[in-house]
Each structure stands twice: as C-alpha cells, then as structure tokens.
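Participant: okay, predicted coordinates and the sequence, questions at the end:
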Amino acid sequence: MANLLYRLGRFSGRRPWVVIVGWIVALGLAVGGLLAFGGTLATSFSIPGTETQRVNDQLKAAMPDLTGLSATVVFQSEDGAFTDVQKTEIGQLLTRVGELDGIVGTTNPFTAQAQRDQQAQQLADGQAQIDAARAQLQAAAGQLPAAQLQDATAQLDARAQQLADGRTLLDAASAIRTVSADGTTALGVVSFQDDLFTLPPAVKDGVKTVLDDARIDGVTVAYSSDIATSTDGLIGPGEIVGLLVAVIVLIVMLRALLPALIPLLSSLIGVGVGVAGSLAFSSVADMSSVTPVLGVMLGLAVGIDYSLFILNRHRKQLLAGVPKQESIGLATGTSGNAVVFAGSTVLIALLALNVTGVPFLGVMGTVGAACVLVAVLVAISFTPALLGLFGMRVLGKRARARIGHPDHVAREVRPMGTARAVGAVALAVVGLLVIAIPALTMRLGLPDGSTEAPDTAGHRAYTLTSEAFGAGVNGPLLVIATLPAPVAADDLTAAEAPLVRTLLAQDGVVAVAPVAASDARDVLAFQVVPQDGPSSVSTQRLVQDLRGLSPLDGDIALGVAGQASGNIDVSQKLADVLPLYLAVVIGLSLLIMIVVFRSLLVPVIATAGFVLSLFATFGAMTAIFQWGWLGGVFGVTNPGPILSFAPIIIMGVLFGLAMDYQLFLVSGMREAYVHGTPARTAVVAGLRHGRAVVTAAAIIMISVFGGFVFSHLAMIRPLGFGLAIGVLFDAFVVRMLLVPGLMHLFGRAAWWLPRWLDRIIPNVDVEGAALERTHHVG
C-alpha cells in the first residue's frame, strides 16, 4: 500500500492540473446528479416494526383520509380579543393556504369554536325538549293506553341516552378549544395530503411563504415545527465561525497563509463531492435532514485533518533537504498510508451502524462513510497535487532559508516520572468518571418545538400554544380502538362514549375527542390530549399506560400513535441496539489495535480510554441539554431528553477518531521501542513525535464540530456538541494523559504478545517505515 501511495503522490505532484481538474469534474458531476436526481429529505423518523408504525399502517388501511399530516398555525392578538376584521383576515389567510398544492384543507378556528359551542347549545336544547316531553307525558299518563305510554317512554329514554352519550363526548372534549377562553389566541389547522415522513419540502415551503408574507394588523402568526422544520440553515454563522477558527489554527501551526489553504481547499472539495454525490441518491433511499449535516461535519473535520497530516510530513521533509517531488511521494506513502488506515477505522465504525437494524441510521452511517472515503481519496491525490502546484511556497520565507540547515539541537529524551504518570492517570480517570455521572439519568427522545431556537416560528408556536391551551395540545396522542364487530351507524355514539370515559379516566389525560370511524365502523379513532408536552416523562408514561389497557372488556384492542408514541418507540429501539453496537465497536477496536500495535495490553488501554471518554461525553450532553446546566451559553432554553440517535452516532464517529489519535501517537512509541529505545523512554519519544500535529488536528475538529452547536436546527446542536466535547476528552485527556501514563506504568509489559499470536498476525506497516528505509529517509 505504501509503495502504491508513493507512486500516486509522485504522479499527483508532477501532473497537478490533471488531478485538480479531475476532482473539479467529479464535483460538477456530483452537483449535477443532485440537481437531476435528488429527492426529499425527511424531517422525522420512522422505524419499521414498532407499535406506532403498526398503528399508522392500520390507520392507512382503515381510515386513509386520516393519515395526512395536520399542523397548527397559531394566531395571537396583540391588543385583547380578536376583532371581527382580524377574524375575517385570518379566515382568508387560511383559505389561501388551503388552495396550495398538497394541502387537503384548513380549519378556521373561529368557525370550529362556534360549531363546538353550537353543539353544546343543541345538546342543552335537546335535553330541555326531552324534559318537557316527559312532563307532558306524565300529565297525560291517565289518558293514554298503557302500550302507547310505554312506547313513548321507551323512545324518550332512548333519546335521553343518546343525549347523555353526546354530553359525555362533549364534556370529555371541553378542554379542546380552537380559540382560547380569553379570546386572544386561536389555533388554525393545515391538513396535508402526505404524512409526516413523505411530505415534500416544497409543499411546506409554500405554506411557510404564504404565512410569512401575511400581514394582519395587531396579530402575530406562528406555525408548528411540523411546518417550520426544514434543511434551511445547515451552514450558518456558527458553522462559518468554526471553520474560520480551524483556518486560524492552521495558519498558527504552519506560520504561513498559503499552506494553510491546502487542507481547507481539500476538505471543501471532499465535502462537495461526498455530500452532493450522496444526496443524488436521496430519491431512491430514505434520507433524513440530518444526514447531509453529518456528512458536512465529518467531511470538513477529517478532510482538513487528513490533508494536514500529509502536508505536515511534506514540510518536515523539505526542511530536511528532500527534493520536492520525492518528498510529495514519500509524504503520501507514509502519512498517506496512515491516513488510509485511520480513515478505514472511521469507515468501519460508520458502516457498522447498519447492524442496528434502524434504516435511517444505516443510511446516515453509509452517507457519512461515503464522505469520509471521499475525504481520504482527496487527501492522497488532491492534496499532493496542490503540493506540487505550490512547490516550495508550502514553506514560509524564513523556513525556506533554513532548508538543510536545522537551527535546533534535538533534546535528550527522558522518561516521565512515575509519580507524574500516576497523577496523570488518576486525574484523567477521576475527572472523566465525575463528568460521566449525569449520564446515569440520560433520557432519549426526539425534539419538539420547545427545543427549537427561541427566534424560530416553531418555538414561538409551541410557547404560545402551551400558554393559551396547555402543553399537551402541542403533541396530542392518537388512540385507535378495534372493535370485535362493526356497530350500526345509530349506535356509534353509544360505542364511543364508554371508550371516551375509560381514556379520560387515565392519569395525565386532559381531554378526549372522537376523531373518525372506519367505513365499516369497526375501527374508531380518538384524539387524546395529555397534560404535558410530547417529550415529557408524564406523557411517555401515559402512552405506556394506554397500551397496557389493551384489550378492554369486550375484546376491544387499543393502539396508540402520535409524536410522543413515536418518540418512545424510536428511543426504545435505539436504546435496545446501543449495547450491541457498543460491543461491535469495542470488538473492532481490540482487533484493529492488536494487528497495528502487535500487543494485547495497548489495545485494552486504548479501548478502555475510548469508553471513558464516551461516557464522559454522554454525561456532559445530559448535564447541558437535559439538566439545563450552562443552557444560556449553548442556547438550551427548554431542557429535555437527549436526541435519541445522538449517542449511537457519536459513539461511531468518536470510535473512528479515537483510533486515529491512538494511531498517530502510539505508533511513534512503538516505532521507537522496536528500534531499541527503552519502553518508558519510547513513550515520551512517541508523544513528542505526534503531539503537535494531533493537537492541531483535534483543535480543528473541535472547532468544526463546535460550530454546529449553535445551529438553528434542534437536532444538530447536540450532535455538534457531543462530537466536539468527545474529541476534546479523547484527544487531550485520554490520548495525551491517560494512555501515556498507563504505558509508562506498564513499561515493557505493554508490548507483550504471545508468540503463537505474533506468528499469525499480519505485519501492518501503518506509517510506511519500510518505504522510508527503501528511500533512505528518516
């Protein structure tokens, strides 16, 4: 591999424009593929085989008109109750929305509330009529035949029972209002043709445009996150600042502007090809809106780092007097070889997400792996081409003046003190364990409007709805009852009433309302409004309680769907596969490290350090996003559960990056030990060898990932924070404190390997030492 990369590097350095133009053409093809074949990105998540999905499938079969997404539009008067003019303009606005393509219809809140009030009056009038009829019947009791009196009484009793059942339904739904009691807030409903998972972004964009352009004097308009959430703003000010910090780090490290542009250009080309190329397949594979963001984050971070490793090696060789073309080939064959191996570990970790059995996670992992693969290919071809194009300008003027004349004397390498090693290990382990404590209370869930940025329409709609109607209105449950036999049309209310009473009796239920019945009237649907929001503990407990009621007396089966129900199912599924994925990652870590370092103890140290940094990352995420610590700093206005798929994504990415840092630091220790340096001295030698470039690489990754912490997309912020803090813990605490300290304490034992295992393990020359010896460089 090293010799092949050496030849590729020399070719790229000698024919730079061929390689550069080739990558530009690849970028053009990727963008063209995206524009020609790109499909819809989902803003919600579904997992086949869950209870919520089963209920949704049943609804599609029994009541297909009920499966389209219903989103809310919140109107609030700024000066008391709505005026007649405001009511008219709100109705006209909703009418315009209803005329858009992909919209089934809209509900005028004032008309709906008037109809509900009218129904209540009709029930009251009906009861008065029955009472009057009973009085008349009693007055004429002595004048009517017994049979006629009995028949009239029976009819009145039947009518009274129908009214009582109707009153039961109306009272149970009394807390469900479309206009607040004080008349200052109203909830309109937009019914889409498609469901939450297949709704095209263009349809939502059309609705947003009409609502955003609306100007109703004295009225504030906001809409729920179902409409507001989109892929807009994937790259915002925070992400740009993170990228600028990465550029500053490159300039400081390389002490020149021009060479600092090489890793940046390489990463941008890689991100463009990887993300655009992947999204070109979004019409044939279900991709979530988070998928391209993960590709951008990984593409930028590893693209800059991998290019930096090769650039750094090339600059050192030029300073040592190696000819330019030879240096490009050697840098690609040595550091490029390490980049290929490091990238392979990230690829394996991301592709392993497919073993979870969760489709959208598997797609995210595959797209992320594709972007990392492109970053590796760009690093070993496009970067050498830029090195050849820039020539000696990759060094600053002062550095060029020192070529072949090093102005420093190598310092004597001494092993660290044992007391220092013990202190470093204790500090790292205790510190990470303390930070990991909050992870013991970590809850998983999916974001709702409360977690969006405060200045977004989704957050405003959630807040206004909670204040005027209660938090549960933001995430009502859909409960379906499957009857053992169809009921007659006249008996439908009588069949619904006892079910409504049962549902309303559950803890945490504010209101219940019948929604629809199947054509055969054997499947009934009810809207259940919980007391709290969809991501709350009480609502999740309510979902479990409702499912536990099934079957009811009479062999009536209950099923629950809705946002809270979906949150529970998705989170539980991911929590169930988390241990499996962790076992796969740990197993891969041990195997890879045994092959690379030809040791049993070094892989155990590396893997244990990864697990420590991982749980510390989860602890920090829980403290900030769930507990609300430092919420003002990170824009957490309403703490809630951790994004359900964040832990497993972070686990995969951090594993690959941890192995990268382990490789670049510990391989130098092994190289020194193999060449006769005492084991404890080799630890310091290896640390000095790779510390500077790993430090710069880690800071760059933290900057890039950290930029996404301030994204306007609620799902992106915890991912960006988790990856940034994870790299911080793993690079600076585990790899530079814990691992060297343990390697010192174990001494020669750290490199022990049974002879029988040594014979069967292939000899992997990760850093291309054989190539260096062949070309007499080192």
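Facilitator: Good, I have the coordinates. Numbering: from 1, shown residues only.

Participant: when you work out contacts or count neighbours from here on, use the C-alpha atoms and nothing else.
Facilitator: OK.

Participant: so which residues of the stretch 151-300 of the chain form helices?
Facilitator: For the stretch 151-300 of the chain, the helices defined by DSSP state H, counting those that start in this stretch occupy 201-213, 225-228, 237-254, 257-279, 290-319.

Participant: should've said the stretch 1-150 of the chain
Facilitator: With DSSP H, counting those that start in this stretch as the criterion, the stretch 1-150 of the chain has helices at 2-14, 16-37, 51-62, 84-98, 109-139, 146-172.

Participant: burial measure for the residue nearest to residue 271 when sequence neighbours are not counted, as a count.
Facilitator: Nearest-residue entry for residue 271: residue 299, 5.0 Å, with adjacent residues in sequence omitted and distances by Cα to Cα, 6 or more residues apart in numbering. Counted with other Cα atoms under 10 Å, the neighbours of residue 299 add up to 31.

Participant: do the same with residue 305
Facilitator: The number of residues packed near residue 305 is 27, by other Cα under 10 Å.

Participant: measure it to residue 769 for me?
Facilitator: Distance from residue 305 to residue 769, counting by Cα to Cα, to the nearest Å: 21 Å.

Participant: same check, this time on residue 337
Facilitator: According to Cα to Cα, residue 337 and residue 769 sit 10 Å apart.

Participant: can you tell me which residues contact residue 429?
Facilitator: Contact partners of residue 429, counting by Cα atoms under 8 Å, 6 or more residues apart in numbering, are 612, 738.

Participant: so it is in which element?
Facilitator: helix 418-436 (DSSP states H and E).

Participant: and the contacts of the helix or strand just after that helix?
Facilitator: As assigned by DSSP H and E, the chain's next helix or strand after helix 418-436 is strand 444-445. Strand 444-445 has contacts (Cα under 8 Å, 6+ apart) with 535, 567, 568, 570, 571, 575, 641, 642, 643, 644.

Participant: same list (the residues you listed) but as CSV, adding neighbour count.
Facilitator: Shown next, in CSV, are the contacts of strand 444-445 (neighbours: other Cα atoms under 10 Å):
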residue, neighbour count
535, 25
567, 24
568, 25
570, 25
571, 19
575, 17
641, 20
642, 24
643, 23
644, 22
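
Participant: name the nearest of these relative to residue 187.
Facilitator: Nearest to residue 187 out of the contacts of strand 444-445 is residue 535 (Cα to Cα; 21.0 Å).

Participant: if we can go back for a sec, for the helices of the stretch 151-300 of the chain, give me JSON lines that also has distance to residue 87.
Facilitator: Below are the helices of the stretch 151-300 of the chain laid out as JSON lines (distance: least, Cα to Cα, whole Å):
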{"stretch": "helix 201-213", "distance to residue 87": "15"}
{"stretch": "helix 225-228", "distance to residue 87": "22"}
{"stretch": "helix 237-254", "distance to residue 87": "39"}
{"stretch": "helix 257-279", "distance to residue 87": "43"}
{"stretch": "helix 290-319", "distance to residue 87": "38"}
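
Participant: here's the one I want to compare it with:
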Amino acid sequence: MSTLLYALGRWSYRHPWRVVVSWVVLLLIAGSAALLFMKGTDNTFSIPGTEAQEGIELLDRTFPQASGTSAQLVLVTADDTHVSDEPYATAIADAIGELSDLDGILAVTDPFDEMVSGMVSDGGEAAIVRLQFDGQTTDVPAETKTALQDIAADLRAELPEGSRVAMGGDLFSISVPSLSITEAVGVLIALFVLIVTFRSLAVAWFPLVSAIIGVGLAIALIFVSTAFASISSTTPMLAIMLGLAVGIDYALFIVARHQDQVRAGVDPEESAARATGTAGSAVVFAGVTVLIALIGLAFANIPFLTTMGIAAAVAVAIAVAVAITLTPALLGLAKGRVAGWGHRALSAGVGRKRKAAKRPNRWVMLVTRHPLVTTLAVVVGLGVLAVPASSLALALPNAGVQPLSSQARQAYDLTAEHFGPGSNGPLIMTGTIVTSTDPLGLMDDLAAEVEKVDGVKEVALATPNQTADTGLIQIVPETAPDDPATAQLVRDLRALAVELEDEYGVDLKVTGFTAVGIDISDRLGAALLPFGLFVVGLSLILLMVVFRSIWVPIKAALGYLLSVVAAFGVVAAVFEWGWGADLLHVTRTGPVISFMPIILMGVLFGLAMDYEVFLVSRMREDYVHASRARRGRAERATAIGAVRSGFTASARVVTAAAIIMFAVFAAFVPEGDSSIKPIALGLAVGIAVDAFLVRMTLVPAVMALLGDKAWWMPRWLDRMLPHFDIEGAAVERELSLADWPEPDTTAAVVAEDLAVSADDITVFRGVALRVEPGESLIVTSSDARTSTALLLAIAGRLEPTEGRLRVAGHLLPGRAPWVRAHVGVASLAGADDPVAELRDAVRGGTRLVVVDGADAIAPGPERDRAAAVLRDAAPVTVVAAASDPAAAQSLLAEARRPHADVLDLDRSTSTLTPEVNA
C-alpha cells in the first residue's frame, strides 16, 4: 500500500494540473447529472418486517383512503367565541370546499360531522380539519403543499383579530435540513486553525480545497442516486458534515508531514511522495475504519439508515481519494513554498538536514509523571459526564421539535394545548373482519375494548371499509407521539390485540406514523448492543494488526467507549434535561432522533481510530528505534521516553485536526435542523472528549503505567494476524535500499541473505543469487517444496521473512502487487497440459517467468513444444526449479538457453556455484 501511494504521490506532484482538472471535471459532470436526474429526497420512514409496516401495507390494499399521509388545519377562535359561531363556521366550510378540490387529497374531515368525534375541543374554542392524502409524504405534489399553506394564510386573514390558524400534521412533521451562515463560520474557524498550524496562507487553503471538492462530488452523487433510490433529507447534511470534517483532516495529515520534511531539507517532490506514502497510508487505514463502521449501520436492518450509512461512506471514500491525489497535486503547484513563516526550505543535498530535537511536551511530561492520578481523574470525570445518558430517550423527529416560527410547530402546539398532546400522533388499529356477520357491531365492540386500555384518551373513529372486509380504529393517546408512555401504549395495545383475536377472531395490528416511529426506535435500540460489539471487536482486531500489541487495542477500545457514553451524556443533558438548551437554540426538550446513537458510535469510532493511529504509531516507532539502539534491551524508562517523544512529535497535528473537526461539527448545532442538532452536538463533544481527554491524556498515562508491557503480544497471535504498513515502513525500506545492489541495477533477479519461514519452520535461509535479463537459473533441492518456495518468493506470491530481494528493479515484499502482475508462473509437475501452462505463463510479453517442475516433461514431442514456447518468448528470463537439474538444463538447451546456472539449496546457501557468484 505505502509503496503504491508513494508512486501515486510522486506522479500527482509532477502532473498537478492533470489531477486538479480531472477532479474539477468529475465534479462538473456529477453536478450536471444531479441537476438533470435528481428527484428530491424522501422523508418517508419505513421498516420492513414490523407490525406497523404490515398494518400500513394492509391499509394500502383494503383501506387506501386511510393508508396515506395526513395533515390537519388547526383553528383557534378569539376569546369568548365558539367555532360554530359566525364567521368561523362559514369560513371553515369554505376552507373545506377549497381543500377538497386540491390534487392528491382523498378526504377532508369536517369537524362538525356527527360520524366523527374529537375534532372540536371540549370548550368549543378550537377545531381540527383533518386531511387524508393518496400516498405517503413524497407522493404529495409540491403544488398541493403550497396550496395548503396558502389556504391557511387566507383563512387566517379572513378571521377576526386574535384568531389563530396553522397547517400541520404528518405531512409537515419532518423539516428539510438546510445550510446556514453558522456552518460557514465553522469552515472559517478551520481555516484559521490551518493558518496557525502551517504558518502559511497558501498551504492553509489546501485541506479546505480538497475537502470542498470531495464534499461537492459526494453530494452531487447522492442527489443523482435519488433518481433510483430513496434518500432521506438528513442524508446529504450528514454527508456534508462528515465529508468536510474528514476531508480537511485527511489532507491536513499529509500536508503536515510534507511541511515537516521540507523544513528538514528534503526535496519537495521527494517529500510529497514520502508524505503520501507514509501519512497517506494512515489516511487510507483511518478511512477504511470509518467506511466499515458506517456500512455497519446495516446491522439495524432499517433501509433508510442503511442508505444513510452507505451515502456517508461514499463521502468518506471520496475524501480519502481526494486527499491522496489532489493534496500532492496542490503541493506540486506550491513547489518549495510550503515551509511557512519563520522557516527556510532547505534543498536536498545543499542544506543541512535538521534533526527533530524537540523538547518533550509539557503536558505529556505532567501526565506521565503522575499516570495513576491522571487515569483515575479522566475515568471518573467522564463517568460523571456520562450520568445523564441513563435518561436518554429516542424517537423519530416530529413537528414539535421544529422552530417556533414554523407553521407545523404552531399547529403542533395548538393541537396539544386544546386537544391534548396525543392528538398530534393518533394510532391506528386495523385488521381483516371479512368473517364477521355484523361489521358495525364488531367495530363498536372492539372500540369499547380499546378504550379501557390505560393511556387511551378516546377512540376517534371505529369503522369498517366500504366492502366490510377491513376494520379501522383510530385511537388518540393521552401522551405526545415522542413520549415514552406512548411507546408503552403501543406495546399494551399489541398485547390486547392477542386477547381480541382469541375473543373476536380478528387479528389487529397497531400502525400509523407514530407507531412506525416507535418501531424504528425499538429496532435501533435493540441494534445498539450488536453494533457496539461489532465496532469494539473491529477496533481490537484492527489495532492489534497495526500495533502488534494486546494492551494498546484494549486501552483504545475502552477509551472509545468512554468517549461515546460521555457524548451521550452531554446530548441527554441538553436535549432531555434542558441544560444549555436556550444557548444552543433547542426549541423543545425531549427524546432525540432515533438513529443518533448508532450514527454517533459509527462515525466517532472511525475518528477515534484516526487519533489513536497518529499518536500511538509515533510512540511505537520511537520505542522500536530506541529498543534497536539498545540491541533489543527495552525497559520501562525506554518505553516512557518513547511515549513522550512520540506524543511531542504528533501532538500538533492531532490538536489541529481535533479543533477543526470540533468546529465543523459544532457549527451545525446552533442553527441546525432538529434532526441534525443532537448528532452534531454528540459528534462535537465526542471529538473533543476523545481527542483531548482520552487520546492526549488517558492514553499516555496508561502507556506510562504499562511501560514496555504495552507492546507485548503472544507469538502465536503475531503469526496469525496479517501485517498492515500503517506508517509507510515499505517506503522507508525502499528509500534506504534505493542503491542496492548498485545504483540503476540491471539485474532481473537479485537476492541477498534471503529466507522464508512458515510456522516456526525455516524453509530456506541465506540464499544469495543474481540473474541478468535473458539469462536462466535452475534451482534444485532434495525437498521440492524448498525450491518451490524460492520460486514463489521471486514471483511475489510468497513473502520473504528475512533478507533482500529485488525483481525487475522492484523491491519485495513492498512491490509484490506489481511483481505478481508482471512475473509469469508455470507449475508443470502434475499439470494436465504442461505446454498450455507454460504458454499461459509467458503470455502478454512477460519478461520473467518462473517454472516449477522443469524436469517433469519427458523427452519427446511434448518437451519439444515446451522448448518452442520458451524459445519464442525470448528474451524472457527463466528461473526454474527441478529435482533433476540435468533434465531441466536439457529443456533450456532445446530452448536455446545452454548456459543455465544451478543453485543447490541443499548446500550452504551463502556459497553458490561459481557461475552464480560470478
């Protein structure tokens, strides 16, 4: 990975305008496609497999006039008047007539109709005109929504002064998020932090430009996808918020590494390549962790949430791609002008390279001198901060959380004031009654049973449909739609439905907009534990792969959990308890949006791993170097010194990244949409807590407590886990061996002290060889598996455990992907058609081929054809393995390769045949 990124960074630096123009063209194409094909977002929440969704589907088939979305016009008279008085009665009648003529409206319920109840308040000072639509919210034409607002405005103008009229209901219960000037303030804060961090106006723009281009492309693709998928209105805003934060941070990590290297005297082009290969590797790793966590939102098995996670993951993936390509391209435009104020870029080979001899950071010195006190203080403090999380309640957003200026919010408040809070979220029980001989009597009996349930204010309607095969009971709860008591009422009604089925033979289902929201909240709540286990388990595995340690991942996972519960606690304190609600413009306290916890857990996981990797990887790097300097003798003081030096080297960039992320997320809180506010607040608090209290305080304290034990891992586990080059070790190795075996070597294959081991068994070791282009080499051993292993190592299929190996100028194992793509492999022993196997190996202009079992073909026509394949493939270089070297030499001689050297792996492999040594 790191070597590929190194090459990509160099190419982008050398061709900056190609990269910049390519991204701009992609952005323009995606933007044009969005304008042509987008169909708008969809705020219809559905959850397949739940009772509420099954009830809606039943109503769609048998009671369509009751299955669609609804709205309601709320009218409150002036003081000491009644809605049946004039001019109210006439005005209501006229409004009903206008509403009935609108497109998409199936039914308009007259509040004075004797067949319905509860549409006129007990005091007669308020009335509700209920509207039923054909289809869900997204099916209602925009013109109809505008006409509804206009009719309400006209009615308000006609009535006496002091009267109040508002249009609301399910149709207007969810607002569409939009950007405000406050979000721009967050970007400006990010720019200020970048200027201070880089001490350069020019360089400070690079992360912002990268992030904005990435976010623009992601949002355009999201809107294009609305043409064939259902996308909620919250999705683009989440993608903007997340894409901006990670886009700025990912570019920041690469630019910061580049600037440090240029200040130390590295050539700018070489520095850009190295920064992309090293910091870019960490960026890819961090991006992958965020992607996995976001895609893991599918654990909840809720379609709109899965779509939201995928869309946000696309934004993050684009941010990674832009960071590792556009960032080095922008650095290519800047050339050497990146050092910043007060620094002089030193040219490679001319200026003196300055050593990074920094004083240890004062904060880390304090933390590591008193690690136990620090650990206890952080854990206890975050535990106290998490206390409010125990009262965190979840619900889907409704009009009650919209701004007071919203018509939907005014309608919600007026309905709650004059008809009770439950009138804003009526429930529906429906079921098949086709077997009943008295459908009207049956519905009356069922209504009487339902009215006995605690929490039911009244049954507003109990009726069969026109064909008398489906019944519908409309229930008004005593409590608001997002009140936990309403969720309990839904559960009680479902328990009652079981009893009613036994007694009346009717299988009733509880449904409606409110019931759907409760089902979504319940399923999300149930998904939190498995999702949490998935995220924590993933973090343990990924960090064990990166750091080759047991205690570092455990400490990181526990720190992540502390950050999550602390963020939950702050959100609950603001949105449930009302602490600071006015300051943050929270218009109504109560349950937060249902998918806040799972989104916060997923996003914060990826960002927490970013900080963990960038901080602890430098600590590990310093520890390994110090340990090597002491010839493998590590002690507690060495480990603590590495914690301090690693923290000092990485604290600046991590601090800047955390402040930027906090600013971006916090900017969405004061004026943000009600759905986004709790998510943005939770992420802002989570970032601040995780970066400054957990990663930069708790982590060094715990690492100091553990000392050298922090880097312990059982050998069996170390062998089992794959290796991931997070800090670009392959790049550093390539740079250190750039002139091996000599500058601009011509060797097709060259190895020195090469070894391969598997399961603590050494297959071979100490192998040295050199093969020039067009030459041949025969490898032999009494154990055919040994020579096969050497051939697979040369072909990039098997990773060497020791020594050096360069194939076609590419150093292994770092360049193994290129070698695998360009080196042919033919295994002739046991092949059904050895000649076809050999022909496939040399196909495509391959310049190097390894042939295992070169002695497997007996003399005769088949060997003649095999020799012809090799002869026609000249000037291919051949490395062959054979138990009988003479037979292999005979095959190569027929292929006009008479001077094939022999390497006998049974001998001391540090001394080769004279021909090979030559």
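Facilitator: On my side now, so go ahead. In this text the structure is predicted, and so the values were computed from the model without any measurement.

Participant: more neighbours, residue 337 and residue 769 of structure 1?
Facilitator: residue 337 (25 against 15).

Participant: what residues in structure 2 pair up with the helix or strand where that one lies?
Facilitator: In this assignment (DSSP H and E), residue 337 of structure 1 forms part of helix 324-351. Counting by TM-score structural alignment, helix 324-351 of structure 1 falls onto residues 268-295 of structure 2.

Participant: three-state assignment of residue 366 of structure 1?
Facilitator: helix (DSSP: H, G, I helix; E, B strand; the rest coil).

Participant: er, residue 371 of structure 1 I mean
Facilitator: For residue 371 of structure 1, the assignment made with three-state DSSP gives helix.

Participant: was I right to think it contacts residue 274?
Facilitator: Yes - contact criterion Cα atoms under 8 Å: residue 371 of structure 1 and residue 274 qualify, at 4.4 Å.

Participant: list residues touching both of those two?
Facilitator: Shared contacts of residue 371 of structure 1 and residue 274 (Cα under 8 Å, 6+ apart): 295, 299.

Participant: these two: who's more crowded?
Facilitator: Neighbour comparison, residue 371 of structure 1 and residue 274: the larger count goes to residue 371, with 32 against 28 (by other Cα under 10 Å).

Participant: the more buried one maps to what in structure 2?
Facilitator: Using TM-score structural alignment, residue 371 of structure 1 pairs with residue 315 in structure 2.

Participant: these two touch, right, that match and residue 216?
Facilitator: No - if you go by Cα under 8 Å, residue 315 of structure 2 and residue 216 don't touch, sitting 9.2 Å apart.

Participant: what separation do you get for residue 712 of structure 1 and residue 236 of structure 1?
Facilitator: Remark: distance between residue 712 of structure 1 and residue 236 of structure 1 (Cα to Cα) = 8 Å.

Participant: which of those two has more residues huddled nearby?
Facilitator: Set residue 712 of structure 1 next to residue 236 and count neighbours by other Cα under 10 Å: residue 712 wins out with 24 against 14.

Participant: trace residue 461 of structure 1 over to structure 2, please.
Facilitator: Per TM-score structural alignment, residue 461 of structure 1 is aligned with residue 411.

Participant: how about residue 734 of structure 1?
Facilitator: Per TM-score structural alignment, residue 734 of structure 1 is aligned with residue 694.

Participant: residues in contact with its match?
Facilitator: Neighbouring residues of residue 694 of structure 2 by Cα under 8 Å, 6+ apart: 378, 559, 560, 562, 563.

Participant: how close does the closest residue to residue 296 of structure 2 other than its chain neighbours sit to residue 301 of structure 2?
Facilitator: Excluding the flanking residues, the one nearest residue 296 of structure 2 by Cα to Cα, 6+ apart is residue 531, at 7.2 Å. Separation of residue 531 of structure 2 from residue 301 of structure 2 (Cα to Cα): 11 Å.

Participant: ditto for residue 308 of structure 2
Facilitator: Where residue 301 of structure 2 is concerned, residue 308 of structure 2 sits at a distance of 12 Å (Cα to Cα).

Participant: out of those two, which sits in the busier spot?
Facilitator: residue 308 (26 against 16).

Participant: measure the closest residue to the more buried one other than its chain neighbours to residue 40 of structure 2 for me?
Facilitator: Leaving aside its sequence neighbours, residue 308 of structure 2 sits nearest to residue 235 (Cα to Cα, 6+ apart; 5.3 Å). Relative to residue 40 of structure 2, residue 235 of structure 2 is positioned 12 Å away (Cα to Cα).

Participant: show me the helices in the stretch 601-750 of structure 2, by range?
Facilitator: Taking DSSP H, counting those that start in this stretch as the criterion, the stretch 601-750 of structure 2 contains helices spanning 636-666, 676-688, 699-706, 715-720, 729-736.

Participant: deepest of those, which one?
Facilitator: Counting by mean count of other Cα atoms under 10 Å, helix 676-688 has the highest mean neighbour count of those, with a mean of 26.

Participant: if we can go back for a sec, who's in contact with the match of residue 371 of structure 1?
Facilitator: Contacts of residue 315 of structure 2 were listed using Cα under 8 Å, 6+ apart, and they are 214, 215, 218, 219, 239, 240, 242, 243.

Participant: in ChimeraX, how would I select just the buried ones from the residues you listed?
Facilitator: To isolate the buried subset of the contacts of residue 315 of structure 2 in ChimeraX, counting by 16 or more other Cα atoms under 10 Å, use the following:
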select :214,215,218,219,239,240,242,243
